[in-house]
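Asker: pasting a predicted model and its sequence here:
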Amino acid sequence: MEWYGNPRHGVSMAAVATVGTQLALPVLLPDDALFKTFESGPNQELLSALTALTGESVAQTSVYFWGGRGRGKTHLLHAVCAAAGHTHLQVMYIPLADFSDPMHISLLQGLDEYDLICLDDIDAVTQSREWCVALFELYNRVSDSGKGRLVISASVSPLALPCALPDLRSRLQATTSFQLHKLDDEGRMRALQTHAAQRGLQLEPEVAQFIVQRVSRDMHQLMAILNQLDKASMAQQRRLTVPFAKQTLSI
């Protein structure tokens, strides 16, 4: 885990992070939320577009992607932050669902100074005209800067986005957009095994299959289950087997 700290913009409460030499308000970014730990499945085109945005030169400067709960939107934005940090880009990440009250609009001030801005869950604030005006102005400043890059996540497509400002809706609809598709069972199993390997655990295919098919297909729950099994395995010094998983999960 990595902490990024040091208040900016006079805001006392925020889950905002930067990667690079300029730091921001405290936030905990998971160190396993990387491009290499994201199981792309049918989302390779999106993954390629986001990876390209973290390079030194880019063909496109903004990406909007959407999908349901548990598909990896926040994982991908954290991965963008991590990858951009390695190329020495100044990055800002803001989870808008945590700060939907208009009192937090000041978080957007000065963001056009950054090389790359990640806005998570934009649909959490777009029914507020105040937020929409501030986001529209930010979008224009980033475009006018000639260097800024913008990555936006939402639960719905730009066409379906409830938005209190038509100008902002038009901007978002003109942005390169991708749907983040859910994984099938094989993809979920690979994702589990990848995250287990990142922790130094060996998760055999039959154990991953058991967890996915018998316990949960929700990725948030699957990661929580993996964390539970990891702790139990370490505490009891036991391998991750199907019987051990049944015992630990009380199945």
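Answerer: Now that the structure is in, tell me what you want to look at. Treat the numbers as computed from the prediction; the structure is a model and nothing was measured.
Asker: CA atoms for contacts and neighbours, from now on please.
Answerer: Noted.
Asker: residue 70 contacts residue 222, doesn't it?
Answerer: No: using C-alpha atoms under 8 Å, residue 70 is not in contact with residue 222, being 9.6 Å away.
Asker: between those two, who's got more neighbours?
Answerer: residue 222 (21 against 16; other C-alpha atoms under 10 Å).
Asker: I'd like to know how far the residue nearest the centre of the chain sits from residue 30.
Answerer: For the chain, the residue nearest the mean C-alpha position is residue 74 (1.9 Å; C-alpha atoms, centre = their mean). Residue 74 is 10 Å from residue 30, where distance means C-alpha to C-alpha, to the nearest Å.
Asker: likewise for residue 51?
Answerer: Where residue 30 is concerned, residue 51 sits at a distance of 18 Å (C-alpha to C-alpha).
Asker: ditto for residue 40
Answerer: 18 Å.
Asker: mind listing the strands for the protein?
Answerer: Ranges of strands within the chain are 2-4, 17-19, 27-29, 62-66, 91-95, 116-120, 149-154, 176-179, based on DSSP state E.
Asker: can you list these in a markdown table and add distance to residue 210 and mean neighbour count?
Answerer: Supplementary listing: the strands of the chain in a markdown table, determined by distance: least, C-alpha to C-alpha, whole Å; neighbours: other C-alpha atoms under 10 Å:
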| stretch | distance to residue 210 | mean neighbour count |
| --- | --- | --- |
| strand 2-4 | 32 | 14 |
| strand 17-19 | 37 | 25 |
| strand 27-29 | 29 | 17 |
| strand 62-66 | 29 | 23 |
| strand 91-95 | 33 | 24 |
| strand 116-120 | 32 | 25 |
| strand 149-154 | 31 | 24 |
| strand 176-179 | 28 | 18 |
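Asker: before we go on, here's another structure to hold up against the first:
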Amino acid sequence: MGRQLGLDLPCRTALGRDDFFVAPSNALAAALIDDWRAWPGGKLALTGPQGAGKTHLTHVWAAMADAKILKAETLQSTDIAGLARCNVAVEDVPEIAGDAEAETALFHLHNLVLAEGGALLLTGAPPVSHWGLTLPDLTSRMRGTTAAALDAPDDTLLSALLVKLLADRQLTPRPDLIPYLLSRMDRSFAAAIELVAALDAASLALQRPVTRSLAALVLDKQSPRG
């Protein structure tokens, strides 16, 4: 049974392995995360557009590998030597491109983690060759890193994700809702998450079930005005 109107129930952000839907667009990346102990050189670069699932897979790996996660932009204020004793995931590496101090910190972290026998996961939206890093030694290390690209999700994957996100919010969609959403939404995980949150909020505010008519109101509101 779907959620009763007017009950603002909590939503759980699902970032576990069982919550990650495997499809052709992400199967290789998911397989490499599952087999992380076999990464060549102990490291992997995970790439793909915003909303493709990099953050989710990073959290999946961190849980499996007991790894620390940090944003690349925080490297300068991080105890690199202490961090290097763990398996480490560094997110959004392209954000530090051209920052000599941050790139140097990543270079040292890279070397120390691997020297300690740890594993290193690095993420960024574009292919590694387009990360824009300028430190020659770091660029060389990145060129030698196995990369796995996540593509934008296909209809099968987006459908499963929408159903899961709605279920997380105690919402049960009618059969015609998911195809309708797919026909009008942006094609990304991020867009799906934002859309479901907006549908939930509108349902509560207007005291209406989540139907195609309510979805039309939400999607029209999200569409940019000319």
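Answerer: That came through fine. As the structure is a prediction and not an experimental result, all values here were calculated from the model.
Asker: of residue 40 and residue 30 of structure 1, who's got more company?
Answerer: Using other C-alpha under 10 Å as the criterion, residue 40 of structure 1 and residue 30 rank with residue 40 on top: 21 against 14.
Asker: now check the more buried one against structure 2: what is it aligned to?
Answerer: Structural alignment (TM-score structural alignment) places residue 40 of structure 1 against residue 22 in structure 2.
Asker: I'd say that match and residue 30 touch.
Answerer: Yes: shown here, residue 22 of structure 2 and residue 30 form a contact pair, counting by C-alpha under 8 Å, at 7.1 Å.
Asker: which helix in structure 2 runs the most residues?
Answerer: helix 189-206 (DSSP state H).
Asker: map residue 223 of structure 1 across to structure 2 for me.
Answerer: Using TM-score structural alignment, residue 223 of structure 1 pairs with residue 193 in structure 2.
Asker: in this structure its match contacts residue 164, no?
Answerer: No: counting by C-alpha under 8 Å, residue 193 of structure 2 does not reach residue 164; the two are 10.2 Å apart.
Asker: ok so, going back, residues making contact with the longest helix of structure 2?
Answerer: The contact list for helix 189-206 of structure 2, computed with C-alpha atoms under 8 Å, 6 or more residues apart in numbering, reads 5-8, 50-53, 153, 158, 161-162, 165-166, 169, 185-186, 208-210, 214-215, 218-219.
Asker: from residue 214 of structure 2, how far out is residue 142 of structure 2?
Answerer: 47 Å.
Asker: so between those two, which is more surrounded?
Answerer: When neighbours are counted by other C-alpha under 10 Å, residue 142 of structure 2 and residue 214 differ, and residue 142 comes out ahead with 21 against 17.
Asker: that one -> structure 1?
Answerer: Residue 142 of structure 2 maps onto residue 172 in structure 1, with residues paired by TM-score structural alignment.
Asker: which of the contacts of helix 189-206 of structure 2 are buried? Put it as a PyMOL command.
Answerer: Buried members of the contacts of helix 189-206 of structure 2 can be picked out in PyMOL with the line below, counting by 16 or more other C-alpha atoms under 10 Å:
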select buried, resi 5+50+51+52+53+153+158+161+162+165+166+169+209+210+214+215+218+219
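Asker: residue 172 of structure 2 maps to what in structure 1?
Answerer: Match for residue 172 of structure 2 (TM-score structural alignment): residue 202.
Asker: which residues touch that match?
Answerer: 193, 196, 240.
Asker: now with 10 Å?
Answerer: Residues counted as contacts of residue 202 of structure 1 (C-alpha atoms under 10 Å, 6 or more residues apart in numbering) are 193-196, 239-241.
Asker: so which of those residues are in helices?
Answerer: Using DSSP H, the contacts of residue 202 of structure 1 in helices are 193-196.
Asker: list the buried residues of stretch 166-177 of structure 2.
Answerer: 166, 168-173, 177.
Asker: make JSON lines out of the residues you listed and add distance to residue 60 of structure 2.
Answerer: JSON lines is the format used below for the buried residues of stretch 166-177 of structure 2 (distance: C-alpha to C-alpha, whole Å):
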{"residue": "166", "distance to residue 60 of structure 2": "21"}
{"residue": "168", "distance to residue 60 of structure 2": "18"}
{"residue": "169", "distance to residue 60 of structure 2": "21"}
{"residue": "170", "distance to residue 60 of structure 2": "24"}
{"residue": "171", "distance to residue 60 of structure 2": "25"}
{"residue": "172", "distance to residue 60 of structure 2": "26"}
{"residue": "173", "distance to residue 60 of structure 2": "28"}
{"residue": "177", "distance to residue 60 of structure 2": "29"}
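Asker: what is the most widely separated pair among those residues?
Answerer: 168 and 177 (16.4 Å; C-alpha to C-alpha).
Asker: count of residues packed around residue 231 of structure 1?
Answerer: By other C-alpha under 10 Å, neighbour count at residue 231 of structure 1 equals 12.
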